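*Asks:* This is the structure alone, sequence omitted:
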């Protein structure tokens, strides 16, 4: 049975928008993109490489898929994370993309997200990683489908932008199972949902 793992960069105030590039996602007039890069150090790089290379599959939304598909197939295949990303099954949630996705081992899912996630979990051994994909991730949270959160919390406040947990999120409890701190001040916290009592 697969383990659905959300691996997310977020600011101290929960913003997860446009992490790597100024032009990644300017929706809503967001003009503070690229905020992760000044804090990337060896601890962050090692953690992300391990999370990626150690995954059995990836589940992403359309925007994240298009960003990744434009980059990862052309990256250095000698890098274990690159090789893993290109080889693993990639499940894409989109209402606009067709079935013929250009990146190897990519499959567009059907419209019933709950059923598709249950199918993927039952067919996968190991981690099914969700990277970025804010809209999809909020839908997965609403379905109570996330088994683990690996959150990289960066020491800055952005004040506005798309948040991982928005005002529509149903209250829930999480259990902290691991923490690491990078030399640049990034807190890497792993949480698992606590079943309701």
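*Replies:* Noted; the coordinates are in hand. Predicted model only: the values in this text are computed from it and were never measured.
*Asks:* CA only for contacts and neighbour counts going forward, please
*Replies:* OK.
*Asks:* how much space is there between residue 4 and residue 159?
*Replies:* 29 Å (Cα to Cα, to the nearest Å).
*Asks:* okay, the two: which has more neighbours?
*Replies:* residue 4 (25 against 10; other Cα atoms under 10 Å).
*Asks:* Distance-wise, check that one relative to residue 120.
*Replies:* In terms of Cα to Cα, residue 4 sits 9 Å off from residue 120.
*Asks:* and stretch 117-124, how far from the chain's centre?
*Replies:* Centroid separation for stretch 117-124 versus its chain: 17 Å, with Cα atoms, centre = their mean, to the nearest Å.
*Asks:* Kindly report the same for stretch 123-134.
*Replies:* 8 Å.
*Asks:* who touches it?
*Replies:* 1-9, 16, 51-52, 54-64, 121, 137, 162-164 (Cα atoms under 8 Å, 6 or more residues apart in numbering).
*Asks:* buried sites along that stretch?
*Replies:* Counting neighbours by 16 or more other Cα atoms under 10 Å, one finds that the buried residues in stretch 123-134 are 124, 126-134.
*Asks:* repeat for stretch 67-79
*Replies:* In stretch 67-79, counting by 16+ other Cα under 10 Å, buried: 68-69, 72-73.
*Asks:* helices and strands around the helix or strand residue 6 falls within, which ones?
*Replies:* Applying DSSP states H and E as the criterion places residue 6 in strand 2-11. If you count contacts as 3 or more Cα pairs under 8 Å, 6 or more residues apart in numbering; DSSP states H and E, strand 2-11 packs onto helix 113-123, strand 126-131, strand 148-154.
*Asks:* Pasting the second one now:
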């Protein structure tokens, strides 16, 4: 059975915004490897539209290997987008979800293959509330943003997690790997 891995960036004050953080070479390499070891990535509309930026680096590489490698990884991984407003994705490797989130994820988990990566705050919150997250990877950036969306502001019930491991970057960012404790 495939695992659902929720991977997200957050500041020390809990702000979860893809436009803040310390996106250095180490972090891009980390996420490139994570994507390369995953079979599909799930996005909500807002994050998906932010991620479309990487298509520009496919057409015109930046010359920065770590940026271009990440662009290639994000371009090739299949993406499923959950949106009530998009009519098409505009990206060859992306499709609109055919079912609601719960049905889609349960069906994906039953398939063989690489893990399911989730990179959108809204989708992560919904999956936590549905008890469908198997691993949580939170990259905490050593900064206070002061404003923006909080990652955990819409969680319904208490969930206990067990720390599996950590990974520290030269920037001071740290990835915490957690697994829910299922009782």
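*Replies:* Everything's here; your move. Owing to the predicted nature of the structure, the values given are computational and were not obtained by experimental measurement.
*Asks:* hmm, back to that, nearest to residue 85 of structure 1, out of the helices and strands packed on strand 2-11 of structure 1?
*Replies:* strand 126-131 (10.4 Å; Cα to Cα).
*Asks:* What ranges does structure 1 have for its helices?
*Replies:* Secondary structure of structure 1 (DSSP state H): helices located at 42-53, 62-69, 80-87, 113-123, 134-142.
*Asks:* Please compute how far the second one lies from its chain's middle.
*Replies:* Which is helix 62-69 of structure 1. The mean C-alpha position of helix 62-69 of structure 1 is separated from the chain mean by 11 Å, Cα atoms, centre = their mean.
*Asks:* same question, the last one
*Replies:* Counting by Cα atoms, centre = their mean, helix 134-142 of structure 1 is centred 10 Å from the centre of its parent chain.
*Asks:* Name the nearest of the buried residues of stretch 67-79 of structure 1 relative to residue 148 of structure 1.
*Replies:* Of all those, residue 148 of structure 1 sits closest to residue 68, with 22.2 Å by Cα to Cα.
*Asks:* how about that closest one, what's its match in structure 2?
*Replies:* Alignment note (TM-score structural alignment): residue 68 of structure 1 maps to residue 51 of structure 2.
*Asks:* Give me the most central residue, structure 2.
*Replies:* Against the mean C-alpha coordinate of structure 2, by Cα atoms, centre = their mean, the closest residue is residue 119 at 1.7 Å.
*Asks:* distance of that one from residue 183 of structure 2?
*Replies:* 26 Å.
*Asks:* Repeat that for residue 79 of structure 2.
*Replies:* 32 Å.
*Asks:* thought residue 95 of structure 2 was touching residue 83?
*Replies:* No - contact criterion Cα atoms under 8 Å: residue 95 of structure 2 and residue 83 do not qualify, at 10.5 Å.
*Asks:* Would you check the span in structure 2 matched by stretch 81-97 of structure 1?
*Replies:* With TM-score structural alignment as the criterion, stretch 81-97 of structure 1 aligns to 70-86.
*Asks:* Touching that stretch from outside, list them.
*Replies:* Residues contacting stretch 70-86 of structure 2 (Cα under 8 Å, 6+ apart): 28-29, 31-32, 35-36, 38-45, 48, 54-55, 57-58, 89, 93-97, 100-101.
*Asks:* 6 Å - rerun?
*Replies:* The contact list for stretch 70-86 of structure 2 (Cα atoms under 6 Å, 6 or more residues apart in numbering) reads 32, 40-45, 54, 93-97.
*Asks:* Okay, and which of those residues map to strands?
*Replies:* Those of the contacts of stretch 70-86 of structure 2 mapping onto strands are 40-44, 94-96, per DSSP state E.
*Asks:* Need the counterpart of residue 131 of structure 2 in structure 1.
*Replies:* By TM-score structural alignment, residue 131 of structure 2 lines up with residue 144.
*Asks:* Tally up the residues packed near that match, please.
*Replies:* 14.
*Asks:* right, and the pair among the ones in strands among the contacts of stretch 70-86 of structure 2 with maximum separation?
*Replies:* Every pair of those checked by Cα to Cα; the farthest is 40 and 44, at 13.6 Å.
*Asks:* Apart from its neighbours in sequence, what residue is nearest the counterpart of residue 46 of structure 1 in structure 2?
*Replies:* In structure 2, residue 46 of structure 1 lines up with residue 29, judged by TM-score structural alignment. What sits nearest to residue 29 of structure 2 in space, not counting adjacent residues and going by Cα to Cα, 6 or more residues apart in numbering, is residue 66, at 6.1 Å.
*Asks:* Same check on residue 77 of structure 1?
*Replies:* residue 83 (5.0 Å).
*Asks:* Tell me if the residue nearest to residue 29 of structure 2 really is in a helix.
*Replies:* Yes - counting by DSSP: H, G, I helix; E, B strand; the rest coil, residue 66 of structure 2 is part of a helix.
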